[in-house]
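Asks: From the sequence below, what's the structure:
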Amino acid sequence: MGTDTQTSYRDAYARLSRIAAELETGEADLDRVLPLLEEAREAYVQCRERIEAVRAVLAGDWADGREPEEDEE
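Replies: I've put the predicted structure just below:
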């Protein structure tokens, strides 16, 4: 699986939650553990990238002395 830049934070977080639940049961077949860990790593990277993007926007707004702008509808 390659990193999908279109994956939302919510989708990536849901993948992490699903994988964690499967691994926590202790019933994951050993042959399935490595692929699960690889998928979890990719989902983690996607979540981290989304969080860092939000932090960068907020830091830019606050660095300019402005409150972060809310989305206009």
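Asks: can we go C-alpha only for contacts and neighbour counts from here?
Replies: Noted.
Asks: Check which helix or strand the residue nearest in space to the middle of the chain maps to.
Replies: Centroid check for the chain by Cα atoms, centre = their mean gives residue 47 as the closest residue, at 1.7 Å. In the assignment (DSSP states H and E), residue 47 maps to helix 30-63.
Asks: To compare against the first, here's the next sequence to fold:
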Amino acid sequence: MRFMNGSYREAYATLSRIAAELETGEADLDRVLPLLEEARTAYAVCRERIEAVRAVLAGGWAGGEGGELAGDDEPADDAEDEEEES
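Replies: A predicted model of the protein is given here:
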């Protein structure tokens, strides 16, 4: 099964559906292997999307440098320096 544009939501829904079907214990044995193969594909899509988000967050966003998020204030140590100058 292919997920549209690597859709996390669609893949997660597939995993939820498969888990629910397997948890009932009523899944026909002949159906278990195809379900597990479908679950593996859906899991890979979810994992890929999560890793992509992690990579963006680790590298900062909106042009932040050094892994800092854009809009972060200066470190707290600078506040102490300003007090000493007064």
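Asks: TM-score for these two?
Replies: TM-score of the superposed chains, computed with TM-score structural alignment, normalised by the length of structure 1, equals 0.81; 67 aligned residues with a Cα RMSD of 2.0 Å.
Asks: circling back to that earlier point, in the helix holding residue 47 of structure 1, which residues are buried?
Replies: 36, 39-40, 42-44, 46-47, 50, 58 (16 or more other Cα atoms under 10 Å).
Asks: how about CSV for those, with distance to residue 8 of structure 1 added?
Replies: CSV is the format used below for these (distance: Cα to Cα, whole Å):
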residue, distance to residue 8 of structure 1
36, 19
39, 15
40, 15
42, 13
43, 10
44, 12
46, 8
47, 8
50, 8
58, 19
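Asks: and which of the residues you listed is nearest residue 30 of structure 1?
Replies: residue 36 (10.1 Å; Cα to Cα).
Asks: For the nearest residue to the residue nearest to the centre of structure 1 once chain neighbours are set aside, give me its contacts.
Replies: What sits nearest to residue 47 of structure 1 in space, not counting adjacent residues and going by Cα to Cα, 6 or more residues apart in numbering, is residue 9, at 5.4 Å. Taking Cα atoms under 8 Å, 6 or more residues apart in numbering as the contact definition, residue 9 of structure 1 lies against 46-47, 50.
Asks: Of those, which is the nearest to residue 62 of structure 1?
Replies: For the contacts of residue 9 of structure 1, the nearest to residue 62 of structure 1 is residue 50 (18.5 Å; Cα to Cα).
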